[in-house]
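Colleague: A structural model of the following input is requested.
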Amino acid sequence: MKKSILMLLFSALLLFLIPMHTHAASNQTKIILDGQELSLPDDVEVVNVRNNIMIPIRVVAENLKFNVKWDQETQNVNIQQGSNALQLTVGKEQAKVQNNTVKLNIAPQMIKNTVVVPIRFVSEEMGLRVGWSNKDKIVTLTSSTSLPSTPANGSDEITNLVHDINYANNQLVVSLDHEVTPIITTLKNPERIILDFPSTNFGNMGQVPSGGAIGKLDTSDFPNVTEVRYSLFKNDPAQVRIVIELNNVNSVNYTPQTIAGKFILDLSMVNDPAPPTPVNSGKKIVVIDPGHGGSDPGTISFTKKPEKHFALALGLKVQALLEKEPDIELIMTRETDIYPTRSERVKLANDLKADVFVSIHGNSVTSAPQVSGTETFYYQRESSKELANIIHKKLIKALGFKDRGVKNGNYQVIRETTMSAVLLEIGFLSNKLEEEAMMSETNQNKAAQAIVDGIKEYLKL
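Modeller: I've put the predicted structure just below:
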């Protein structure tokens, strides 16, 4: 009797001490290739790193049948299948594809003495389509021309997956497995744009709404957008719905397009009834455009300040001077930290039939902080070239920065405007000394006066 009790206690102790793997294995990520589940060894772990599914190179070699070579000294992974060749390096977010350098979402990593690589990148570069079911933890690979499908409850199929939703610069960007055209509708009171993606579910996203819940994007930087929300609107078949709710907008136009697996909805919103019309038709109309603004910081200076603040500070100084000119009607594209799109800036100037358009910017080459100087851009028109030469000459004289010349530049705000238009790169914010000079009130006042003097000379005022 004592022996039986001792054996029972010993067995219970063993059960307590030995790690249980059965539950972990049942929840392990599965990989399905052309409808067949890959048999993964027990010691192989498929891991999720920052919402990127990573697989050991052993899986790539043994199960996907790619030729894999590992160089311990250089930490390089070379993967080849036929004429397709990849080279990845542990810790580096750049890879070589057929000797071309491409950027990775995440670098290969060494985890528990095993090199893991991003399955989506490796598989797609080798000609496989990749799908991901966050709910069922299933990676679906297909080498055929058919769309990837993920089994759910035995019969349901997901033909497309959303991997990221982003809103910035008046653009909604949805990253998808493959091209899909959403059904777009609009509703009033409040103004809404609704996008329904058929046969689509959520894939490998950071925040996936579950069970009818609604996910939302942070739109606090966009005053014309109340919110962007998304949800799984239907289950059978799956359908993702995205709603853009607008705020204080009189009208909105949108242009859909698909580029490299991303669906992009470009919005153009009008929240003013019409552009202002000068009362005195005899005045010259000047549009001053402080670059960037709001959600678009522009470049970042040597001391980590956004270009948009410099552009606005200088633009407001130009405004103060031009408002004293009796023969000039001044219009600003922005007077606060907001982001009018480039198309909106162009439309404003063209609708006004302006005489002069001046866009203010700061330059940057972060990889070469020694680069400095002022350069001025125009687009093709002789009138714009003349305006550029006059303002540029006065800026060089006022600031004493290196003269980098007047150049023909293909920038939208000077290309699509119909009047004399220039884009000013006052100096290099990436240069420590030049940034310091550009940020000083004294030099900003000098630059503002030079711009105003140049505009007046060109207009013969």
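
Colleague: alpha carbons only for contacts and neighbour counts from here, please
Modeller: Will do.

Colleague: where do the helices sit along this structure?
Modeller: For the chain, helices defined by DSSP state H occupy the ranges 2-17, 22-26, 57-62, 119-125, 307-322, 342-352, 382-399, 412-415, 432-439, 441-459.

Colleague: looking at the ones you listed, which is closest to residue 241?
Modeller: When the helices of the chain are compared by Cα to Cα, helix 119-125 sits nearest residue 241, at 24.5 Å.

Colleague: picking that back up, next, format the helices of the chain as TSV and append mean neighbour count and distance to residue 100.
Modeller: Below are the helices of the chain laid out as TSV (neighbours: other Cα atoms under 10 Å; distance: least, Cα to Cα, whole Å):
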stretch	mean neighbour count	distance to residue 100
helix 2-17	10	51
helix 22-26	9	39
helix 57-62	18	21
helix 119-125	18	12
helix 307-322	21	32
helix 342-352	19	32
helix 382-399	20	38
helix 412-415	20	29
helix 432-439	17	34
helix 441-459	19	43
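
Colleague: Proceed likewise with the subsequent sequence, for comparison:
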Amino acid sequence: MKKAILLLFLSLFFLIILPDQSHASANQSKIILDGQEVILPSDVQVTVMNKHVMIPIRVVAENLKFRVNWDQKSHLVKIQQNSKIISLHVDQREAKVAGKPVLLDIAPQILNKSVVVPIRFVSEQMGLSVSWDNKDKIVHLTSSTNNSAQTEDSTPNSENNEKVSLKHINEINFLNNQLVVSMDGKVTPIISHLKDPNRIVFDLPNTTFGDLSQPLDSGSMGKLDVSGQPHVSEVRYSLFSRDPDQVRIVIELKHANTIQVNHEFIGDQLVIDLNDTGDFESPIQEPLAGERGRKIVMIDPGHGGSDPGTTSISNKHEKDFNLALSLKVQELLLKEPEIEVWMTRDSDVYPTRTERVQLANKINADVFVSIHGNSVLESPQANGTETYYYQRSSSKELADAIHKRLIKAIGLKDRGVKDNSFQVIRETKMPAVLLEVGFLSNISDEKAMLSNTVQYKAAQAIVDGIKEYLSIR
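Modeller: Model prediction:
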């Protein structure tokens, strides 16, 4: 009798002190969506409640590119799939699908600040085939058609093989409404705008983290310090999926502003501009009425201020080279009686690219020239001068005129005149070019580019090219 009582006591003791096995196993659970593992934030889990597998609805919906709206006050979740709207309340078993009531097996719950719903609901109402591997604690989800991120991620680029080889991210920064991602190759970001909270999602296919300077947690996730940023509350990044690898970067916005997103590669950096089109006010001084008999030339020293640009082989900043050469171009243009010269900056400050474009368009410049230095630190043998224009034949004519003189004047390798979609030459309305004078990452190019004598030769070549295009003798 005493033995039976003792056994009963021990059984009750272990039932009380041992954790719920369903929740304990949830920590090791995984979600496999269309064959790819979904990387979950550290505070988001798959769990089991009353024998029902519960899945975080926001994670799945965002992976499938559905729109998710969360009303904190009413605890209402709305999920939109094309014209179909699914509404459900936390702690209520009745949901609505396209306005019709649907009874759930178990009410949605809030777990670690995330809304979780029964997997059967996900299966029946969101068009997924679902299976649960109880042994390995894995949820397998298969959509009728793969989401857009997976489709683009798995489709090779027919024009080049850049998406075939795995790219590595080495640094991520956010400055002056610009996300700058340093990496060892080019990819095409897949950009999504999501609401509640308002955020912009950038998926980088066939990409993983290299020797990243920022720390990652155990879940291959990290955050940037964006304190003081007027429009952004958080920038987070993660290894979003594996096999194939895909990095996701999420920018969470403070306000429901209208944000225009532009992206381009400059050297080894993917630069993404976030332009708030709702309340833009340029800090650049308003132009005075120019002397209409003269041609207006705008010179744009790239980068500046908090944006140093790339780094030279001897650890000098591109922004300083850009400004030094641009000031020499300004000095020579001021001697031309038929030219009125404007600068986007004449000191170490940072006007955004949108502000540079808007100023050039506002003053109706006749010519726009953006001056830069190139760099590929991983390939120090890369060298030479290249000039970029965007589509317009007038821009191509200006590019040809400057490039041929620049090559002759400074003698660096001729890398040609190329068409590319850089923002400052794409959105300006006048003939516009972007000059990559040489490679600061190449020891020979850098020596020439930082020479005061060579800079004056380059400046004169730029001025002569501008004058040729404008038919000024």
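
Colleague: I'd like the helices of structure 1 laid out as CSV, including distance to residue 180 of structure 1.
Modeller: Output for the helices of structure 1, formatted as CSV (distance: least, Cα to Cα, whole Å):
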stretch, distance to residue 180 of structure 1
helix 2-17, 52
helix 22-26, 33
helix 57-62, 29
helix 119-125, 18
helix 307-322, 36
helix 342-352, 26
helix 382-399, 43
helix 412-415, 29
helix 432-439, 46
helix 441-459, 48
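
Colleague: For residue 155 of structure 1, which of those helices is the nearest?
Modeller: Closest approach to residue 155 of structure 1 among those (Cα to Cα): helix 22-26, 20.1 Å.

Colleague: Show me what that closest one is packed up against.
Modeller: If you count contacts as 3 or more Cα pairs under 8 Å, 6 or more residues apart in numbering; DSSP states H and E, helix 22-26 of structure 1 packs onto no helix or strand.

Colleague: and residue 94 of structure 1, how many neighbours?
Modeller: 18 (other Cα atoms under 10 Å).

Colleague: contacting residues for residue 277 of structure 1?
Modeller: Shown in contact with residue 277 of structure 1 (Cα atoms under 8 Å, 6 or more residues apart in numbering): residue 352.

Colleague: thinking again about what came up before, of all the helices of structure 1, which lies closest to residue 281 of structure 1?
Modeller: Residue 281 of structure 1 lies closest to helix 342-352 among those, at 11.3 Å (Cα to Cα).

Colleague: What helices and strands are in contact with the closest one?
Modeller: For helix 342-352 of structure 1, the elements it packs on are strand 284-290, helix 412-415, judged by 3+ Cα pairs under 8 Å, 6+ apart.

Colleague: Next, the mean deviation of that helix compared to structure 2.
Modeller: Compared with structure 2 after fitting, helix 342-352 of structure 1 deviates on average by 1.5 Å (mean Cα distance after the TM-score superposition for structure 1).

Colleague: Pull up the aligned stretch in structure 2 for that helix.
Modeller: Under TM-score structural alignment, helix 342-352 of structure 1 corresponds to residues 353-363 of structure 2.

Colleague: Need the residues that contact that stretch.
Modeller: 275, 282, 284, 287, 298, 300, 344, 368, 423-424, 427-430.

Colleague: Counterpart of residue 289 of structure 1 over in structure 2?
Modeller: By TM-score structural alignment, residue 289 of structure 1 lines up with residue 300.

Colleague: which of the contacts of stretch 353-363 of structure 2 count as buried?
Modeller: 275, 298, 300, 344, 368, 423, 424, 427, 428, 429, 430 (16 or more other Cα atoms under 10 Å).

Colleague: circling back: would you mind telling me which of the helices of structure 1 is nearest residue 243 of structure 1?
Modeller: Between the helices of structure 1, helix 342-352 lies closest to residue 243 of structure 1; by Cα to Cα that is 22.9 Å.
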